[in-house]
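Participant: Sequence first, predicted coordinates after that:
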Amino acid sequence: MNEALDRAADLIAGADALLVCAGAGMGVDSGLPDFRGATGFWQAYPPYARLGLRFEELADPVHFVDDPTLAWGFYGHRLDLYRRTVPHDGFRVLREWGARVFTSNVDGQFQRAGFADVAEVHGSIHHLQCVEPCTDDVWPADDVVLDVEPESMRATGPLPACRNCGGLARPNILMFGDWSWVAGPSQEQLDALTQWRRGRRDLVVIEIGAGNAVPTVRRQAELASAASGALIRVNPREPEVRHGRGVSLPMGALDAITELARRIG
């Protein structure tokens, strides 16, 4: 492990640029659930265990049409949770290293930690769009405050409305089987990241907390590091790198970043 940490620290210290590719494991040390499997999801949300509902079933845009109080109960609770969560110190270290970010997380923790350039491939819970959608408009969810009944996990009171047509609004998040997601803001971020990458030599990629179940982040990390093999994979459960092209760190996010920072000095 010490040898791997030393190799990773040397890569970071000699990098011309750093790209962080982050999955749900990045937020675990801040107290956020990673929704790993039905059991992990139900541990985070016991009411859904009683209802027998899995994450994949709830994160389906059909509920915003068929059962909007159930849909907004789930996303309203998450929105409140993410607003109250303080990013762990690893975020500060990565920002001080000048890293750019690609993430599948929708929680906005990188922005809260002070990052300006974040590519959110699945959108953000902190923005809204029309359920239909009536337009491609996306706007901040700053004024959205929902009461959620804890036993049923349903939202009570008025639900967020589209600022254009007055119909129901939903989070600007890519859900399962989602044909209505307004992808424009996310695509703009991804295009900006691609342009940035083209102008960087000696790019080092630090992949943190991204598993195989939804491989979007892993694919991006492997693609971005393909030319150099300068990939640092931080994952306590699935740390292996293919064909030895990279450094494997079977650790949690905060522990790994802290150890790397200590070695870099």
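Facilitator: The structure has been received and is ready for your questions. Here the structure is a predicted model, which is why all the values come from computation and not from measurement. Numbers count the residues shown, from 1 in each chain.
Participant: CA only for contacts and neighbour counts going forward, please
Facilitator: OK.
Participant: where do the helices sit along the stretch 151-265 of the chain?
Facilitator: All helices of the stretch 151-265 of the chain, identified by DSSP state H, counting those that start in this stretch, fall at 184-198, 216-224, 253-264.
Participant: would TSV of the ones you listed with mean neighbour count be doable?
Facilitator: Converted to TSV, these look like this (neighbours: other Cα atoms under 10 Å):
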stretch	mean neighbour count
helix 184-198	15
helix 216-224	19
helix 253-264	17
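Participant: Second structure follows, compare the two:
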Amino acid sequence: MALQDAANLLGPARHVVVFTGAGISAESGVPTFRDALTGLWSRFDAQALATPQAFDDDPDLVWGWYEWRRRLVQRVRPNQGHLAVARLATHVPRLTVITQNVDDLHERAGSPAVTHLHGSLFTPRCASCARPAPVPESTGEQPDEGRRVAPPHCRHCAGLIRPGVVWFGEALPEDALESAVQAATECDVLLTVGTSALVYPAAEIPRVAGRFGAAVIQVNPQPTPLDPIAEVNLAGPAAEILPALVTATWPGFS
């Protein structure tokens, strides 16, 4: 019954926002920040590596860790949840995809113009002048855990290139945040998928949508702080729930 309730809300919507968190990518094999690091990285704390201070103190260590993460992401594939999000664009007049994830799985699944609130592993930039930098070429080899890698230098100012992600203590990209908030105020349905709703200010996006009258539909295996504001809570993995939701909403056309 909950799935059909969600389909009844989604079907007539003119503008749908899909807001995704780590859970959807974890189903493809991308570790979340709450997962314990494995192998040679297990002696490090992920949150301690993801800070400007860590990069200043040991840029080779931090760059090596993010290169390991980037190459790991390149080896996994979008799952049926990502593909279902991309299919939504063929059914609704306007679809906005906002993610807290720093991978490119939505893009590889076929979703264009994804708003990345926390940056991306695929948009490195200079730590000094902030100019964009090329993504390092992939060797196709297995990621090396625990390996220090010297970051490249900026071709403009010779500063060190840093990962294009938002570290702890840094502000979200202003353009991305403004775009996300604007979409949340304008949508009639917000579909929140695989997010713990604990990381602010990103976690405020579904709440903004609810305050502006949108129907909030939540997809998550576990309860979250968004349970009370969601009109429908769909408990389960995104790779199962999202394709089923698309099929229930548009039978024969998904």
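Facilitator: Done, it's in. Worth saying up front: this structure is predicted, and the values here are computed from it rather than measured.
Participant: Please state their TM-score.
Facilitator: A TM-score of 0.85 describes the superposed chains when it is computed by TM-score structural alignment, normalised by the length of the second structure; 245 aligned residues with a Cα RMSD of 2.6 Å.
Participant: on that earlier part again, for A13 of the first structure, which of the helices of the stretch 151-265 of the first structure is the nearest?
Facilitator: Each of the helices of the stretch 151-265 of the first structure has some distance to A13 of the first structure by Cα to Cα; the shortest is helix 253-264, at 6.5 Å.
Participant: ok, back up a step: Serialize the helices of the stretch 151-265 of the first structure to CSV and add fields for distance to T135 of the first structure.
Facilitator: Rendered in CSV, the data for these read as follows (distance: least, Cα to Cα, whole Å):
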stretch, distance to T135 of the first structure
helix 184-198, 11
helix 216-224, 27
helix 253-264, 39
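Participant: Mind checking the ones you listed for the one nearest to L53 of the first structure?
Facilitator: The closest approach between L53 of the first structure and any of the helices of the stretch 151-265 of the first structure, judged by Cα to Cα, belongs to helix 216-224 at 24.2 Å.
Participant: and that closest one, what does it pack onto?
Facilitator: The helices and strands touching helix 216-224 of the first structure, judged by 3 or more Cα pairs under 8 Å, 6 or more residues apart in numbering; DSSP states H and E, are strand 17-22, strand 203-208.
Participant: any idea how far it is from the chain center?
Facilitator: Relative to the mean C-alpha coordinate of its chain, helix 216-224 of the first structure is positioned 14 Å out (Cα atoms, centre = their mean, to the nearest Å).
Participant: Could you do stretch 81-101 of the first structure as well?
Facilitator: Centroid displacement of stretch 81-101 of the first structure relative to its chain, using Cα atoms, centre = their mean, is 12 Å.
Participant: Between its first and last residues, how far does that stretch reach?
Facilitator: Distances were taken as Cα to Cα, to the nearest Å; on that basis the terminal residues of stretch 81-101 of the first structure are 22 Å apart.
Participant: same check, this time on stretch 147-156 of the second structure
Facilitator: According to Cα to Cα, stretch 147-156 of the second structure extends 27 Å from its N-terminal end residue to its C-terminal end residue.
Participant: Stretch 119-133 of the second structure too?
Facilitator: Counting by Cα to Cα, the length from the leading to the trailing residue of stretch 119-133 of the second structure is 14 Å.
Participant: all strands for the stretch 51-200 of the first structure, in order.
Facilitator: In the stretch 51-200 of the first structure, the segments counted as strands under DSSP state E, counting those that start in this stretch are 100-103, 118-120, 123-130, 139-140, 147-149, 154-156, 169-173.
Participant: tell me what the shortest one is packed against?
Facilitator: Think strand 139-140 of the first structure. strand 123-130.
Participant: quick one: the strand it packs on aligns where in the second structure?
Facilitator: When strand 123-130 of the first structure is aligned against the second structure using TM-score structural alignment, it corresponds to residues 119-126.
Participant: What's the end-to-end length of the matching stretch?
Facilitator: By Cα to Cα, one end of stretch 119-126 of the second structure lies 14 Å from the other end.
Participant: Identify each buried residue in stretch 232-245 of the first structure, please.
Facilitator: Judged by neighbour count using 16 or more other Cα atoms under 10 Å, the buried positions of stretch 232-245 of the first structure are I232, R233, V234, N235, P236, E238, P239, E240, R245.
Participant: Those: which two are farthest apart?
Facilitator: The most widely separated members of these are P236 and R245, with 18.2 Å between them, by Cα to Cα.
Participant: hang on, the earlier thing: for G27 of the first structure, find the nearest of the helices of the stretch 151-265 of the first structure.
Facilitator: helix 253-264 (8.1 Å).
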